[in-house]
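Peer 1: Can you look at this prediction? I've put the sequence above it.
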Amino acid sequence: MGDRYSFSLTTFSPSGKLVQIEYALAAVNKGVTSVGLKGTNGIVIATERKSHTPLLEDNSIEKVSTICRNVGMVYSGMGPDARILLDKARKSAQEYKRVYLEEPSVMIMVKEIASIMQEFTQSGGVRPFGVSLLIAGFDETGPSLYQVDPSGSYWAWKASAIGKNMINAKTFLEKRYSETMELEDAVHTAILTLKEGYEGTMVESGIEIGIAYLENTTTKEGDKIQQGRFKKLSEPEIKDYLANL
């Protein structure tokens, strides 16, 4: 009886569970730890970047990615699944901008990605995505941080963690997080959270960090405005943060 439900994507078990979702979450929990924190003036997302062999080029691994100008994401779980979602999200963001001549809000991107993930829980011949995502961005409502799970469920968070060291990371965040912290403090706290479960000495090439913030820009008409911006920190920038811990 158990096998019958285990191999059916669209059938609930007698206990009311979709076991394929549980298998997908198990894949997430085997992935490296990723964290996200919301500051008063920005968002930070960070993750470990580990290779299983010194022969691998470190810069070929990318876990923190830009979706559009003001939104980015990080994943824990299966990399190939995350790439599919990233490609779909980027395409959706470009379509939105072409129609409305502006960047999409964080919520619009979260709903789009969550809808894709939910669809794969009830379609025949496919399986749920084996990733959880932390999506960070800055729009007219301010900084936003969302977590999206394989079921398509999503929640807004002040701080969150996903991956194999999720429980310890969340415990650490509960002790260290403050709603009044600014972006600089949030970056330091994110690094310290990863460091709690990091194996070996943490170096700039061993982690990835992305931040969302307000950027001062000038329009074509010469007006000065502020717009949301997401960017990845370079290794020299990360090295500076590590030196100041």
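Peer 2: Everything's here; your move.

Peer 1: When you work out contacts or count neighbours from here on, use the C-alpha atoms and nothing else.
Peer 2: Fine.

Peer 1: The chain: strands as residue ranges?
Peer 2: 34-39, 42-48, 64-68, 71-77, 131-139, 142-148, 154-156, 159-162, 207-218, 224-232 (DSSP state E).

Peer 1: Nearest approach to Arg98 belongs to which of those strands?
Peer 2: strand 64-68 (12.7 Å; C-alpha to C-alpha).

Peer 1: still on that earlier bit, can I get the strands of the chain in TSV with mean neighbour count and distance to Ala169?
Peer 2: Listed next are the strands of the chain as TSV, based on neighbours: other C-alpha atoms under 10 Å; distance: least, C-alpha to C-alpha, whole Å:
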stretch	mean neighbour count	distance to Ala169
strand 34-39	30	8
strand 42-48	29	12
strand 64-68	23	18
strand 71-77	29	14
strand 131-139	29	14
strand 142-148	23	15
strand 154-156	16	17
strand 159-162	27	6
strand 207-218	21	15
strand 224-232	18	22
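
Peer 1: Reformat those as CSV; add distance to Thr201.
Peer 2: Listed next are the strands of the chain as CSV, based on distance: least, C-alpha to C-alpha, whole Å:
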stretch, distance to Thr201
strand 34-39, 17
strand 42-48, 12
strand 64-68, 21
strand 71-77, 21
strand 131-139, 25
strand 142-148, 28
strand 154-156, 32
strand 159-162, 21
strand 207-218, 11
strand 224-232, 22
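
Peer 1: out of those, nearest to Ile21?
Peer 2: When the strands of the chain are compared for distance to Ile21 using C-alpha to C-alpha, the nearest one is strand 131-139, at 10.5 Å.

Peer 1: Tell me which residues are up against stretch 155-167.
Peer 2: 28-38, 76-77, 132-133, 144-148, 169-170, 173, 177, 179, 197 (C-alpha atoms under 8 Å, 6 or more residues apart in numbering).

Peer 1: In addition, the following structure is provided for comparison:
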Amino acid sequence: MEDEISVRKIVNLDDHIALACAGLKADARVLINRARIECQSHRLTVEDPVTVEYITLYCKSSAETDPSGTFSAWKANATGRNSNSIREFLEKNYKETSGKETVKLAIRALLEVVESGGKNIEVAVITKEGLRQLDEAEIDAIAAEIEAEKEAVEAAKKAPPKDK
């Protein structure tokens, strides 16, 4: 039986950097290992953690990047299968939020295209305090909250209008 953690699509490279991969995990393992080693090497050599820009530039030769070799910062983005649908959802629904509302928006976007609810969703949150991956119970709780909100909206639509 395969360990569930070994097939994650979001992996920690360092205390403050995560890498999300789409497609076959086996194809990404080489990149993940090289990036982790570079993060460790940089910390030992320079005595500082790598920056996102540094590790992105280091990895760009091995991964899908913009043809010009540039990288971009995103407020909300998606990659992989169904990424266009998720991007469209995010473009329509994105607002500057923080904390739980941001995570909820990300999970809501993924639930638009993912079958079987929170079971097939991974979420990593990076804050000033560091990097944390949500466990399945946390994701399930947020997914249930989203589902309850959807049901409440549907019930409100079906309810007869109140007389004034």
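Peer 2: Ah, there it is. All values reported here derive from a predicted model rather than from experimental measurement.

Peer 1: What would you report as the TM-score here?
Peer 2: Comparison of the two superposed chains (TM-score structural alignment, normalised by the length of the second structure) gives a TM-score of 0.79, and 146 aligned residues with a C-alpha RMSD of 2.1 Å.

Peer 1: how about Leu13 of the second structure, what's its match in the first structure?
Peer 2: By TM-score structural alignment, Leu13 of the second structure lines up with Ile67 in the first structure.

Peer 1: nearest spatial neighbour of that match, skipping sequence neighbours?
Peer 2: Of all residues not flanking Ile67 of the first structure in the chain, Arg90 sits nearest, at 5.2 Å (C-alpha to C-alpha, 6 or more residues apart in numbering).

Peer 1: what about the aligned residue in the second structure for that neighbour, distance to Asp15 of the second structure?
Peer 2: Under the alignment (TM-score structural alignment), Arg90 of the first structure pairs with Arg36 of the second structure. Going from Arg36 of the second structure to Asp15 of the second structure by C-alpha to C-alpha, to the nearest Å gives 11 Å.

Peer 1: Which one's more surrounded, these two?
Peer 2: Arg36 (18 against 13; other C-alpha atoms under 10 Å).

Peer 1: quick one: that one from Tyr58 of the second structure, how far?
Peer 2: Arg36 of the second structure is 11 Å from Tyr58 of the second structure, by C-alpha to C-alpha.

Peer 1: how much does the helix ranked longest in the first structure stray from the second structure?
Peer 2: Selection of the longest helix in the first structure by residue count, based on DSSP state H, yields helix 79-100. Following superposition, helix 79-100 of the first structure is found to deviate from the second structure by 0.8 Å on average (mean C-alpha distance after the TM-score superposition for the first structure).

Peer 1: What are the buried residues along that helix?
Peer 2: By neighbour count on 16 or more other C-alpha atoms under 10 Å, the buried set for helix 79-100 of the first structure is Ala82, Leu85, Leu86, Ala89, Arg90, Ser92, Ala93, Gln94, Tyr96.

Peer 1: circling back to that earlier point, for Asp240 of the first structure, which of the strands of the first structure is the nearest?
Peer 2: Of all the strands of the first structure, strand 207-218 comes closest under C-alpha to C-alpha, at 12.6 Å.

Peer 1: Give me the most central residue, the second structure.
Peer 2: Central residue of the second structure (C-alpha atoms, centre = their mean): Val123, 5.0 Å from the mean position.

Peer 1: Show the contacting residues for that one.
Peer 2: Counting by C-alpha under 8 Å, 6+ apart, Val123 of the second structure makes contact with Ile10, Val103, Ile107, Gln133, Leu134, Ile139.

Peer 1: could you redo the last one with a cut-off of 10 Å?
Peer 2: Val123 of the second structure sits next to 9-10, 20, 103, 106-107, 132-136, 138-139 when contact means C-alpha atoms under 10 Å, 6 or more residues apart in numbering.

Peer 1: And Val125 of the second structure, by the same measure?
Peer 2: Contacts of Val125 of the second structure by C-alpha under 10 Å, 6+ apart are His16, Ile17, Ala18, Gly99, Lys100, Thr102, Val103, Leu131, Arg132, Gln133, Leu134.

Peer 1: just Ala28 of the second structure next, same as before
Peer 2: When contacts are counted by C-alpha under 10 Å, 6+ apart, Ala28 of the second structure touches Lys9, Leu19, Ala20, Cys21, Ala22, Ser62, Ala63.

Peer 1: How about Val114 of the second structure?
Peer 2: Counting by C-alpha under 10 Å, 6+ apart, Val114 of the second structure makes contact with Asn82, Ile107, Arg108, Asn120, Ile121.

Peer 1: pretty sure the match of Leu13 of the second structure is touching Met73, no?
Peer 2: Yes - contact criterion C-alpha atoms under 10 Å: Ile67 of the first structure and Met73 qualify, at 7.0 Å.
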